[in-house]
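**Student:** coords please:
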Amino acid sequence: MHVLLADDHSIVRTALKYVLSELTDTLKVVEAKTYGEARDHIDDSEPFDLVMLDLRMPELEGLDDIRDLVNRAGGCPVAVFTVSESPEEMRAVLKCGVRAYIPKSTDDSLIATILKLVLEGGSYVPPVLGGAAQQVLLEESVDLTGGAASAGAQLEGLTRRQRDVLQLMAQGLSNQEIGSRLDLNLSTVKSHVTGVLRALGAENRTQAVLIFQQQATAAPH
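**Tutor:** Next up, the predicted model:
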């Protein structure tokens, strides 16, 4: 996986490399400290699979630069990873074609799942833009709420066994591994996974795990 990390803080780039290494064994990272460097890398390097961009970096002057970078990246998804949590700024940036807006305050357990979703063709916006009613937006604009019900209410509607399966899905276990852990045959596990996806209104396992992780993070401790 070929990734461009554009952030002027080395500690942030290092942390992102660690997160990305959990998604692939063939990670190749190109780093940029300024907007100009990021633009040049996109123009001159082999195609990237993902571009991650900080909004508060040298030489990045506004929305026109973001649009330009998205256009230069072509079909490669651009994800913003930044300190700003302003809903107005989020909306403006997403309108530029950015596929994910990830505040740096996002729990680290969610970031890898969000990036996996983006790499699979989905999009992500923070819950603040849609409130509790809409936390994840895929290209097909899937409504995760099942109408008026919140994602939290959907999780409460899962059976005990479905919850067990979802928790193991969130740990990255395959159906075969889940079956071994819960002493279930493969067809039963597949049935439970299908039930989880249906109950959450999720299109795939990654989306279901993201819903679960966001609710777990939001739950009071």
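**Student:** When you work out contacts or count neighbours from here on, use the C-alpha atoms and nothing else.
**Tutor:** Fine.
**Student:** how far away is the residue nearest to residue 9 when sequence neighbours are not counted from residue 127?
**Tutor:** Of all residues not flanking residue 9 in the chain, residue 33 sits nearest, at 7.4 Å (Cα to Cα, 6 or more residues apart in numbering). Per Cα to Cα, to the nearest Å, residue 33 is found 29 Å from residue 127.
**Student:** please give me the structure for this one as well, since I'd like to look at both together:
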Amino acid sequence: MTEPARPIRVLLADDEELIRHGVSLILRHAGDIEVVAEAANGRQAVELAAVHRPDVALVDIRMPVCDGLAAIAPLLALDPAPRVVMLTTFGDEDNVLRALREGAAGFLLKDEGPQELISAVRAAAAGDAVLSPGVTGAVISRMLRAGGPPDDGGAPADERIARLTGREREVLVMLGEGLSNQDIAARLGIGVGTVKTHVGAVLEKTGSTSRVQAAVLAHRTGLAS
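**Tutor:** Here you go, the predicted structure:
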């Protein structure tokens, strides 16, 4: 008899008690998610993560004592390290970009609906990137103004796109739309594992170090709008 999979362990860090209570309440109603700890600042988040070993850490960007940005590196230094997803608001795109550079798995707007929040936790636990559609466009615009992704050793953007197969190009377009692996799989009618393989190939062939950089490339080359 197959044993049931253990719940996804989540640590929630936000200095607003009301936000923590609301998010925790939503997640506790998902049968496969367990909120194992709540923190009011980044320092406490790191301390609790070392004890409770969460799979996913939902971390507010702006907190006293130690903000979410400063907490990313020590969280990722833990063994095992949680997947760190930043909780943000509109207009905080600069900090979101910093978080992604620090290694955060993605970002989620605080006012996302319950199902979007639950889906984001599941996606992060599965190794997927979490890119809230509500802020992805603004983040990509900031990156475009900053010059976009690396130049891959001088290779023009069109040359990098030419390295892709037809299917990989389709996946790149959907990355430009901010879709998750699950969403891409559903749209293309293929398995999530196959999508992960395609995403890995897209990142390698385009010289992108993250899904967001690949999304920027899709926009720069006109594949996505």
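**Student:** Quick TM-score on the pair, please.
**Tutor:** Remark: TM-score between the superposed chains equals 0.56 [TM-score structural alignment, normalised by the length of the first structure]; 157 aligned residues with a Cα RMSD of 4.0 Å.
**Student:** before we move on, the earlier item: per the alignment, the residue nearest to residue 9 of the first structure pairs with which residue of the second structure?
**Tutor:** For residue 33 of the first structure, the aligned residue in the second structure is residue 40 (criterion: TM-score structural alignment).
**Student:** And for that match, the neighbour number?
**Tutor:** Residues near residue 40 of the second structure, counting by other Cα atoms under 10 Å, number 21.
**Student:** same deal with the one 4 residues further on?
**Tutor:** Here the neighbour count serves as a burial measure; for residue 44 of the second structure (other Cα under 10 Å) it reads 17.
**Student:** For it, which three-state class applies?
**Tutor:** At residue 44 of the second structure the chain is in helix, as set by DSSP: H, G, I helix; E, B strand; the rest coil.
**Student:** Going along the chain, name the strands of the second structure.
**Tutor:** Along the second structure, the segments classed as strands by DSSP state E run 8-13, 33-39, 56-60, 83-88, 106-109, 130-131.
**Student:** Determine which stretch of these is the most buried.
**Tutor:** strand 56-60 (a mean of 29; mean count of other Cα atoms under 10 Å).
**Student:** whereabouts in the first structure does it align?
**Tutor:** The alignment of strand 56-60 of the second structure onto the first structure (TM-score structural alignment) spans residues 50-54.
**Student:** Name the residues that touch that stretch?
**Tutor:** For stretch 50-54 of the first structure, contacts defined as Cα atoms under 8 Å, 6 or more residues apart in numbering pick out 2-7, 73, 76-82, 119.
**Student:** Quick check: the aligned residue for residue 95 of the first structure in the second structure?
**Tutor:** By TM-score structural alignment, residue 95 of the first structure lines up with residue 101.
**Student:** how far away is that match from residue 141 of the second structure?
**Tutor:** From residue 101 of the second structure over to residue 141 of the second structure (counting by Cα to Cα), the distance is 16 Å.
**Student:** Identify the residues contacting the residue lying closest to residue 109 of the second structure once chain neighbours are set aside.
**Tutor:** Closest residue in space to residue 109 of the second structure, ignoring its immediate chain neighbours: residue 88 at 5.0 Å, by Cα to Cα, 6+ apart. Listed by Cα under 8 Å, 6+ apart, the contact partners of residue 88 of the second structure are 60, 61, 96, 107, 108, 109, 110.
**Student:** One more pass at 7 Å, please.
**Tutor:** 60, 61, 107, 108, 109, 110 (Cα atoms under 7 Å, 6 or more residues apart in numbering).
**Student:** quick check, nearest of those residues to residue 121 of the second structure?
**Tutor:** residue 108 (9.9 Å; Cα to Cα).
**Student:** if we can go back for a sec, tell me which of the contacts of residue 88 of the second structure is nearest to residue 220 of the second structure?
**Tutor:** Nearest member of the contacts of residue 88 of the second structure to residue 220 of the second structure, counting by Cα to Cα, is residue 107, at 21.8 Å.
**Student:** Wait, the closest one touches residue 86, no?
**Tutor:** Yes: counting by Cα atoms under 7 Å, residue 107 of the second structure touches residue 86, with 4.6 Å between them.
**Student:** quick check: stretch 123-131 of the second structure aligns to which part of the first structure?
**Tutor:** Mapping stretch 123-131 of the second structure onto the first structure (TM-score structural alignment) gives residues 117-125.
**Student:** and that stretch, which residues are buried?
**Tutor:** 117, 118, 119, 122, 123, 124, 125 (16 or more other Cα atoms under 10 Å).
**Student:** Adding distance to residue 137 of the first structure as columns, could you present those in a markdown table?
**Tutor:** Listed next are those as a markdown table, based on distance: Cα to Cα, whole Å:
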| residue | distance to residue 137 of the first structure |
| --- | --- |
| 117 | 10 |
| 118 | 10 |
| 119 | 14 |
| 122 | 7 |
| 123 | 5 |
| 124 | 6 |
| 125 | 7 |
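**Student:** Can you name the two of those residues that sit furthest apart?
**Tutor:** Using Cα to Cα, the pair of these lying farthest apart is 119 and 125, separated by 14.6 Å.
**Student:** Which residues outside stretch 91-110 of the first structure are in contact with it?
**Tutor:** 63, 66-67, 70, 77-85, 90, 118, 123-126, 210, 213.
**Student:** Could you do stretch 158-172 of the second structure as well?
**Tutor:** 198, 199, 202, 205, 206, 214, 215, 218, 221.
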